[in-house]
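Chemist: this is the structure alone, sequence omitted:
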């Protein structure tokens, strides 16, 4: 059937079962947007900034475990996507991004709104395409969705010149993908799996270190079964939170820079560290020489490039987490490790998470109350900073995949648009954004998108009139010289909410939280809660630069 490339693209998206696109139009994208209007019922969400489109697609992908899709025009439209693409790449989130481009005859002439977006994004995409041959559209789209979703997931970008979008082709969508050299390993080596089973049986103090790969692989139930079978405590990376029940007796919380002290000490004392879908990043390991010094290290990951990259690995195993755990579990028997269990209980009792209840409304208290009121079942989205770490420490996630946050890139401004995508992806689950007064202002215009889409997102702003995490770092590393981290002016966020027809509240005391938070959470529709917290409140524990994770301090 003959049609334009723009119309064929719409048909391709329908073949890939795309339900929603987040985007912002422009001149180079007019043929594609016109085809969406004329030929498709795919839902399009008009954001207020292109960065909002890619973050919303990211949030949607995380909660649905589908490929997120976004669009932007050429030039500044495309470059405004770069931060969000890098964020998805760092966190292994499957996205397909479509950008408009100037006509092919103008490429390389510095035409109006021309930019080499494929060149710019080459280091931060799993793969990208500049589509110059109209007849290759269907194959490129099919390949893009396959690459984004398979192996270690990631973003794929397709740049489409305007004249290519207007060209006519005979459309036929391929049924299969043929990519020479791209064959991810899904099945773990049987001998390595048997070796791991043997090491587990022989160990006295095994510990499971689980990351975001568990969530990407849908392996939460297999992780739980493994931990209970071998009586091994579980600690999560930040990206791995919500892969293991936060109220389970075997759960140690997050480890690393701002991890629980008992998780960090347990890693230090374990004799077998089973790394599953995690990449041993710097915020986890800190001083590598002091990381798990007594342990035989097992590393299970679908990306062979991650194994042995940071920490010496004694038993590497490449493959899909769910497949490997499914093959491993029948080789294991129920093991009683009463001595190790007793030591874990001792560490938890000796080094609990604590904070002072004096000097104003404490953010830890707010998160504790939020967790209690939602029973750890809400879909929680965060921005980046102190509030993000307080959520990691004090919100005990009970349901798989219910934390949406920027991990590897640490991208302020992620939270609000990501919560839009997350709520659209899970319309029947309560979505709560916990953000900071710095982060919320980076993409605050997406309140318009939220209201326009009728999304009942509750927004909690932990407002300390500061860039809190940077301020905390200045306290420790700059002798308290707070340069460019304290805000002298903020809008009244509760009043700003009303400008967007959203109910707004200001919390100053514990009583405000106890009295009003339950009412706000149970009310229909969106809300913004401006929580005034002390600027000097720090995230603790904290591991200082150069120290081992067992040397965390309370401050």
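Modeler: The structure has been received and is ready for your questions. All of these numbers come straight from a predicted model, not from anything done at the bench.

Chemist: please make it C-alpha for all contacts and neighbour counts, starting now.
Modeler: Will do.

Chemist: how about the contacts made by residue 51?
Modeler: 80, 81, 82, 83, 84 (CA atoms under 8 Å, 6 or more residues apart in numbering).

Chemist: okay, one more to line up with it:
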């Protein structure tokens, strides 16, 4: 228990005799723990906490959002972009907040944050009374996030905050919720001689089993069609360098999950891109036909190449699946796993690289030369098929066309925040990512309305980087009011809204099941597509905005948006995707 995870920007001891309220102690402790932003909505049970953020010695900016869940999504995007947590402050008790779905999203995708719920102020009408829980309710039914903490006395506040931070980053990162009563907020304490600690200890890293390392090394060396599958855990544990070394040492073609996109540079000769949504996607087929798959930092949802419960593909009976993770966890696809390596990911990957010496590496390079040649041909064929799509000026545009143009005008380390639905599949296909934490998407829960506030959080985390939010129009409608936050705080995010008058993924799903009922589309009574003018709406919020209907406009408009001094929006009219009629 000795590793320092967070350091206070100012770690001086508090030696003067000063009376502070619980809210002021809260603010100072947040500062000492490295919290640089708090997002949320003030309420009757949390207004003193918001006011205390201005306390000298704290001075933490408060970002007021328009909806409760946006505060949590913003903290989610912040953590994904930089690996450091921020805090979300909600105006209502956590048991009845509208942000529960947002907390669930952060939990599913392992995003650490502190979520503070305000207490109901006394004297409010009975409609605000908390619901009565069943007498046989278990504590787990009351739990929100990774852990739920409560402060019952001001003297316990610093220790509980540190416990919350330790909990949110230990093991699988996740949101920790905290209740601070009005009594604690208003109590005062003399902090003379009190020492504010900025050390949060982590347990000693578990070393991988040397025998298992050798077993895996032998399987990888003898494999005829190996594949390395990189997941979000590679990025979370900051072992992308070790992943690159492992791939090059064993000459392994690399595929990533959606959350792992960016864990391996997609312009590397061994990169095969990200898993697709369809079972017959070329990358998915590559994984399904491999004789050895080593999955690193992945939360498997079945066979390693399965991306949905409807996927009919299954690995061959002779396929060896190896999982490498920081801790042993139950996988829904555990029936496919033959070898499991559990331990610190950095030690595991470095240990695997150490099992193969220079002569063996050279021999493997010669042995795998035909495989690498065939992979190169596969990549070229895939790229050629994509060129036909991204070069088409047919109106309405395909989703891939603006993504391709966007990649051309963005810097290599730009951060792309992707909305929910089928747009994620287009991004995996047409937008290569070269560095970790440059591709952010809501994976496990697929929360609609996540992308806009998450992009704002990413820009707060990495202000020197370009941050672009690509989002469908249906998704955008659920959180577009947060554009006001960008204007009020001068946060220059670029929003690219793909407007096809509806939820594309839902429209396609309904069309496949019932050709006469296209649920998910936005239509007028006469069947014509309906859509608000998002560029006009954005301008009314104070953003620079453009509307694109033809491919020839893309380069110039996207360049203007990226070079805008403040937040900007580009609305792109894209095609509705409807499946071909069944014979």
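Modeler: Arrived safely. Quick caveat: nothing in here was measured; it's all calculated off a predicted structure.

Chemist: TM-score, when you put one on top of the other?
Modeler: Between these two chains, after superposing, the TM-score reads 0.89 (TM-score structural alignment, normalised by the length of structure 1); 536 aligned residues with a CA RMSD of 3.0 Å.

Chemist: rewinding a little: ok, and the most crowded of the contacts of residue 51 of structure 1?
Modeler: residue 84 (26 neighbours; other CA atoms under 10 Å).

Chemist: name the helix or strand for the aligned residue in structure 2 for that one, please.
Modeler: Under the alignment (TM-score structural alignment), residue 84 of structure 1 maps onto residue 102 of structure 2. According to DSSP states H and E, residue 102 of structure 2 maps onto helix 100-108.

Chemist: quick one: that helix to structure 1 mean distance?
Modeler: Comparison of helix 100-108 of structure 2 with structure 1 after fitting gives an average deviation of 0.8 Å (mean CA distance after the TM-score superposition for structure 1).

Chemist: would you map the helices across the stretch 51-200 of structure 1?
Modeler: Per DSSP state H, counting those that start in this stretch, the stretch 51-200 of structure 1 carries helices over the ranges 76-79, 82-91, 117-121, 137-149, 162-166, 190-202.

Chemist: could you do the stretch 251-400 of structure 2 as well?
Modeler: Under DSSP H, counting those that start in this stretch, the stretch 251-400 of structure 2 gives helices at 282-288, 345-354, 358-367, 369-390, 400-409.

Chemist: residue 322 of structure 2 matches what in structure 1?
Modeler: Match for residue 322 of structure 2 (TM-score structural alignment): residue 298.

Chemist: please read the previous query as pertaining to residue 539 of structure 2.
Modeler: Aligned partner of residue 539 of structure 2 by TM-score structural alignment: residue 498.

Chemist: residue 169 of structure 2 too?
Modeler: Match for residue 169 of structure 2 (TM-score structural alignment): residue 149.

Chemist: try residue 40 of structure 2
Modeler: Match for residue 40 of structure 2 (TM-score structural alignment): residue 23.

Chemist: helices or strands up against the host helix or strand of its match?
Modeler: With secondary structure defined by DSSP H and E, residue 23 of structure 1 is part of strand 20-24. Packing partners of strand 20-24 of structure 1 (3 or more CA pairs under 8 Å, 6 or more residues apart in numbering; DSSP states H and E): strand 43-46, helix 50-64, strand 68-72.

Chemist: can you list the buried residues in the first one?
Modeler: Which is strand 43-46 of structure 1. Neighbour counts using 16 or more other CA atoms under 10 Å place 44, 45, 46 of strand 43-46 of structure 1 among the buried residues.

Chemist: cool, the longest one as well?
Modeler: Of the residues in helix 50-64 of structure 1, those buried under the neighbour-count criterion (16+ other CA under 10 Å) are 50-63.

Chemist: among those residues, which one sits closest to residue 274 of structure 1?
Modeler: Ranked by distance to residue 274 of structure 1 (CA to CA), these are led by residue 62 at 24.5 Å.
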